[in-house]
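1. below are the sequence and a predicted model for it; my questions follow.
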Amino acid sequence: MPGDARKSEQGGRGARLAERIDALPTQPGVYLMKSARGKVLYVGKAQNLRTRVRSYWSGGDGRVQVPKLVARVADVGVLVTPTVKDALLLENELIKQHKPPFNVRLRDDKQYLALRLDPRETWPRLTMVRRFKRDGAQYFGPYTSSTGMKHALSNLRRIFPLRTCSDGVFRDYARRGRPCIEFEIGRCPGPCCDRVEPELYGELVRGTALFLRGRSAELVNTLRARMEAAAAEERFEEAARLRDRIQAVENTVERQQIVSDRRVDRDVFGMARKGGEALVQVLHVREGRVVGSAEFPFSDVRIEDGEVLSSFLGQYYGLDQERQVPGEVLAAATAGDEEALEALLGERAGRRVDVRVPQRGPGRELVAMATRNAELALTRRLEDRDSLASALEELRDKLGLSATPRRIECYDVSNLQGTLAVASRVRFEDGQPDKSGYRRYRIQDAPAGDDLACMREVIDRRFAKREKDPLPDLLMVDGGRGQLAVVTALARDEGLELDHCGLAKERDDESPSERVKRSGGLKAERIFLPNRVNPVLLPPSSRGLLLLQRVRDEAHRFAIEFQRSLRQKVGLTSILEEIPGIGPGKRRALLRELGSLRKVRNAAPEELAGVSGVSQRDARRIHGFFRALEEANDPEEVAPPEPGAGADAGASREADFHD
């Protein structure tokens, strides 16, 4: 199209847009700025739609990002609402629906973890969930990492030992009349077998909720009153337990940072920004103490700080979130919509909630503290990103890859003594996990004990879906030459030019003279490449090697997690059927002569070999199978949290605060 014609068309489009804006209503509502192709570029809310939208073109909006947005807008649509509070709610929903590039968008809440407690149950328990629901239960979180979640559960089980079993397991032990090992080691009071009174269990439930909300003073006062009453009635054992519980809570509270003399609950929001990168830091203050924090990073941010925080607050406290609402919300800036936010949060909480941008005093100091920590967190995040970029470049150079491996996929195969074969795929984008690219595979055709055949099946299935799911820059397998050869052969058969490698530790059967002795031990990590005889050895401190190890370990964790879930679904009786070489006749003989599956599981190889039709080799296989099962089910040890870590905190991070 000639230049003059193009300008004429653009001018006509601009005139039509101006007429459209002049005709907008003056009521509250939501506006959607769209491109020439109808794509929603930005969603905003306003008390007066016409005035707000007109300000983008009249110079009334001084934000430096506005010209970039306005240059792409070809149309503006609006939705009128009764109040600006309703506009705030609608704005949140439309941002989720359209994912406009000029808005900041909180991650899908399914990516966050929370603890759920339903006091209406007869014997309540804490469960881990990925969604806050309006179902009458109490939710504590979000936890932005599983580490924060494990922190909370670990400490809670020591101080307030609620049951951890599922309802099905609970009923099973109730039928048996004997509690599980958790009761024996003091981590469960045994409600399944009536070893605890409902009133006492209810006190544990209430204590758990107070602890997670950060109500330490109220909790300690309640426990102390119960301790004194128990001592007065000469129930000294119960009084001693309560004394220890009080001490555990007080010891943890002492480690928390006091930031205010006012015993008020606050959420404090600070923000840092460098170019298009931004990070919002939330500090959760309960009874004057910082009980937790969470970080929310955003990339490619094109709107000003007040707009970012206003949009963030609306999504953070959205009605689909059963999040605790404090008495005060302090923010570094807003878009002037504090009243709408107050109305929304007040309706949620059933009481007055103050939303402020403090200009002086203790509130301003708290916001400054949150902002400083946001700046430190953003700096650390950008440094980590630069480090990851150099790691990817190192891998490209050292491994001779055709391109920088911005997308890496890793595959791992796992089986249990030749049974329950599964595989996993994890994906890393720019050195960070991309959970949307994670996959789990149940091995369908390959023999469960043949790792190479299992890997061949999984990679073959992956290549078959390459049209819908593009291949990565680097495909990695957990293994050495054998696993790598499988990928090489399949890629050659499919005519694919694909960078791929295998990562494996040094073999135990190599002689000492063949081992490469380096700092960190004798077992070196070896990177196997196609068409290369000797593996690549990178120094232990290599950023590229550390990244590959992280990817490989994540694939291994994901595979083991899947296998563990399958074992729980299959059940012990069905697992007995999974042992190779143990057919129906031998299974019946084992159960008949030993009496029960539990006795089969605990029997020594000599006892198993004494069963009719069971050979010494069968006995060793059965015994090894159940020992491997026990090892795979060993719980993971985690560190204790700070109380209040569930008070809408990601993970308690007092040690990271700087004031």
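-> Arrived safely, thanks for sending.

2. going forward, measure contacts between C-alpha atoms and count neighbours the same way
-> Will do.

3. the nearest residue to Val355 once chain neighbours are set aside is in what secondary structure piece?
-> Take Val355 and drop its neighbours on the chain: the residue closest to it by Cα to Cα, 6 or more residues apart in numbering is Val329, 4.7 Å away. In the assignment (DSSP states H and E), Val329 maps to strand 328-331.

4. from the rest of the structure, what touches the following helix or strand past that strand?
-> Using DSSP H and E, the helix or strand that follows strand 328-331 in sequence is helix 338-349. Helix 338-349 has contacts (Cα atoms under 8 Å, 6 or more residues apart in numbering) with 84-85, 88, 313-314, 317, 319, 324-325, 352-356.

5. if we can go back for a sec, isn't the residue nearest to Val355 right next to Arg266, touching?
-> Yes - at 5.7 Å, Val329 counts as touching Arg266 under the criterion of Cα atoms under 8 Å.

6. OK, contacts around Arg302?
-> By Cα under 8 Å, 6+ apart, the contact list for Arg302 reads Gln65, Phe102, Asn103, Gly276.

7. okay, Leu90 and Tyr31: tell me how far apart.
-> Distance, Leu90 to Tyr31, by Cα to Cα, to the nearest Å: 10 Å.

8. now Phe296
-> According to Cα to Cα, Phe296 stands 26 Å off from Tyr31.

9. looking at those two, which one has more neighbours?
-> Comparing Phe296 with Tyr31 by other Cα atoms under 10 Å, the one with more neighbours is Tyr31, at 23 against 18.

10. in addition, the following structure is provided for comparison:
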Amino acid sequence: MADPTTYRPSPGSIPDAPGVYKFRDATKRVIYVGKAKSLRSRLNSYFADITGLHPRTRQMVTTAASVEWTVVGTEVEALQLEYNWIKEFDPRFNVRYRDDKSYPVLAVTMNEEYPRLHVYRGARKKGVRYFGPYAHAWAIRETLDLLLRVFPARTCSAGVFKRHGQIGRPCLLGYIGKCSAPCVGKVSADEHREIVEDFCDFLAGRTDALIRRLEQEMAAASEELEFERAARLRDDLGALRRAMEKQAVVLGDGTDADVVAFAHDELEAAVQVFHVRGGRVRGQRGWVIDKAEEMDVKDLVDHFITQFYGEQAERADDPDGGSPVPREVLVPELPADAEALGEWLSGLRGSRVSLRVPQRGDKRALAETVTRNAGEAFTQHKLRRAGDLTARSAALAELQDYLALETAPLRIECVDISHIQGSDVVASLVVFEDGIPRKSEYRRFALREAAEEGDVASIAEVVRRRFSRYLKENAEGVDPDRPGIDPETGKPRKFAYAPNLLVVDGAGPQATAAADVLSELGVTDIAVVGLAKRLEEVWLPGDPDPVILPRTSDALYLLQRLRDEAHRFAIRYHREKRSKRMQVSALDGVPGLGQARRTALIKHFGSVKKLREARIEEIEAVPGFGRRTAEAVVAALAGETAAAAGESST
């Protein structure tokens, strides 16, 4: 690890001018490229106290062995040079945009004599027009299926095209009218290219002229009594309109814009882009990036626009036949060099590009939708991270170190309490093994003894019941070769395995209560901690101060997921229990109708609503009910309905 002071340039030697800089490691490899409005100010910030730097920035400056820079005349030149160097050197510490999925596009091979329409994934090629990206390949095939009756262009591969040309017979699509069969000469190369160009015009948004032309041709065919041709044109118009309906109009003024949004934390960020052409959403893309340094939304906008549109400008033709840069780029916040970015984008497009933040109306509403999509994509990325074996292993190892455990906690259990003002108190017990949920081991408890004494007593009751069962099941006829299996039923015992770590939702008092119960039961090989929600502090039993885990650590992330899963499972049980109580409360006070019979009624009919609709004879048919009890139930429900009607009328 290098000391940044060993290669720090003297402050006076760094020019106070715009430019681009490179950090190199000991092997002279470029590891980071950046731009700055003032090189002196920017580079000096890297050589401040390294403990105050962003973790990745700190890693970068301690990996580097030298820094160099190039002065440029304007900020626009700095943007272009930074993009070119990132493209050339692929520095390991620069932000890298990774697609959160491989998006399919509709490709049209205009560089072939007979252009082909097909679904495509991969690098863009010259001479090929691309439409999309689409969220799913089936969406492209569905659109193609609708449009081929209107634009019967070739969709087959080169091998299939050549084979049918040799045998002199078209494929099935040629027979049913969804291909003009250029392979057997039904149309010439020029006629087929005209069909493909009309197809591209339609997908590029130039739909009105085509619709009007088909309507005129249909009217003319009808006047000339060519009713079959008029009917075919009518069906073609219907197919075109259905295809247009699949692309929702979001901006009624025919706007061409890209709408960009971000969701991020200290180390990572997700970006989502909606491509709007002709007022319709033509595609959607998403990336997840590792932050190279401390970056807010303005910095993310700056980096994204430079890399994304720089690469787009180098690729093949845009679906609209021009530049891939739209007339407007709508962003959540404007970066400091917004004016230079706008000028650079205008140069890529060849005409003015507006870079701005939408303030009101439809564009603002669409920006909020894109923001929600970015947040959802970021959440999904975090969940995928939880499934990564390397991250899970790191989390377990960190927990072992932070909590001073003898071994990594391969099995962790978490207890959470749920209630509303002390009523319907329930608890959940969730299990994670090797860092992932083991849902078949989840358990839930309806609390009885400590329900009125608060969360600390409730935690103690759950722990006592859970580990009393554990001791009992391990004391009764355990097969040493199959300790977790019931020898009589052959099924897994519910509480046969003990965790390495027990987590309770709460602070010191909850953790201490759980540890005291384990001590009373003689269970001494299970570590206990409490996780407090407010500051995400980890409390050990009896300790006056909490253990503070780094906010970015995999260990804390795992504990949060465990606690959140326990909370979700407890709330679900609480809602079920409260719902059942509220259902049967309508039958309170019916003579001869206890809790068991009320529950049997609800179970038989499914709900109180259906029970109200039941006749006396139907209730009498329920096992354990006689005529008199059935009449009392009907009378009670009828009285409750009348009372509710009276209340609503007042």
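-> Nice, thanks for sending it over. This one's a predicted model, so the numbers in the text were calculated from it and none came from an experiment.

11. that older thread, among the contacts of helix 338-349 of structure 1, which are in helices?
-> Mapping the contacts of helix 338-349 of structure 1 onto helices (DSSP state H) picks out Val84, Lys85, Leu88, Leu313, Gly314.

12. may I see these arranged in a markdown table, with distance to Thr488 of structure 1 and neighbour count as well?
-> Below are those laid out as a markdown table (distance: Cα to Cα, whole Å; neighbours: other Cα atoms under 10 Å):
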| residue | distance to Thr488 of structure 1 | neighbour count |
| --- | --- | --- |
| Val84 | 60 | 24 |
| Lys85 | 59 | 24 |
| Leu88 | 54 | 27 |
| Leu313 | 50 | 19 |
| Gly314 | 50 | 21 |
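
13. max pairwise distance over those: which two?
-> The span of those, defined through Cα to Cα, is set by Val84 and Leu313 at 14.6 Å.

14. between the contacts of helix 338-349 of structure 1, which sits nearest Val43 of structure 1?
-> Leu88 (10.5 Å).

15. tell me the contacts of the corresponding residue of structure 2 for that closest one?
-> In structure 2, Leu88 of structure 1 lines up with Leu79, judged by TM-score structural alignment. When contacts are counted by Cα under 8 Å, 6+ apart, Leu79 of structure 2 is found next to Lys35, Thr306, Leu341, Trp344.

16. just Val288 of structure 2 next, same as before
-> Tyr97, Arg98, Asp99, Asp100, Glu268, Ala269, Ala270, Val271, Phe378, His381.

17. what of Pro119 of structure 1?
-> Ala137, Gln138, Val205.

18. buried subset of those?
-> Neighbour counting over these (16 or more other Cα atoms under 10 Å) leaves Gln138, Val205 as the buried ones.

19. so which of the contacts of Pro119 of structure 1 sit within strands?
-> Judged by DSSP state E, the contacts of Pro119 of structure 1 include Gln138 as members of strands.

20. strands along the stretch 501-650 of structure 2, start to end?
-> For the stretch 501-650 of structure 2, the strands defined by DSSP state E, counting those that start in this stretch cover 501-505, 527-532, 537-539.

21. in JSON lines: those, plus distance to His567 of structure 2 and mean neighbour count.
-> Converted to JSON lines, the strands of the stretch 501-650 of structure 2 look like this (distance: least, Cα to Cα, whole Å; neighbours: other Cα atoms under 10 Å):
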{"stretch": "strand 501-505", "distance to His567 of structure 2": "8", "mean neighbour count": "25"}
{"stretch": "strand 527-532", "distance to His567 of structure 2": "12", "mean neighbour count": "24"}
{"stretch": "strand 537-539", "distance to His567 of structure 2": "17", "mean neighbour count": "24"}
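
22. closest to Leu39 of structure 2 out of those strands?
-> Each of these has some distance to Leu39 of structure 2 by Cα to Cα; the shortest is strand 537-539, at 40.9 Å.

23. quick one: the closest one to chain centroid distance?
-> The chain centroid and the centroid of strand 537-539 of structure 2 are separated by 29 Å, computed with Cα atoms, centre = their mean, to the nearest Å.

24. so where is it in structure 1?
-> Across structure 1, nothing matches strand 537-539 of structure 2 (TM-score structural alignment).

25. give the buried residues for the helix or strand that contains Asp416 of structure 2.
-> Assigned by DSSP H and E, Asp416 of structure 2 belongs to strand 411-420. The neighbour-count check on strand 411-420 of structure 2 (16+ other Cα under 10 Å) flags Arg411, Ile412, Glu413, Cys414, Val415, Asp416, Ile417, Ser418, His419 as buried.
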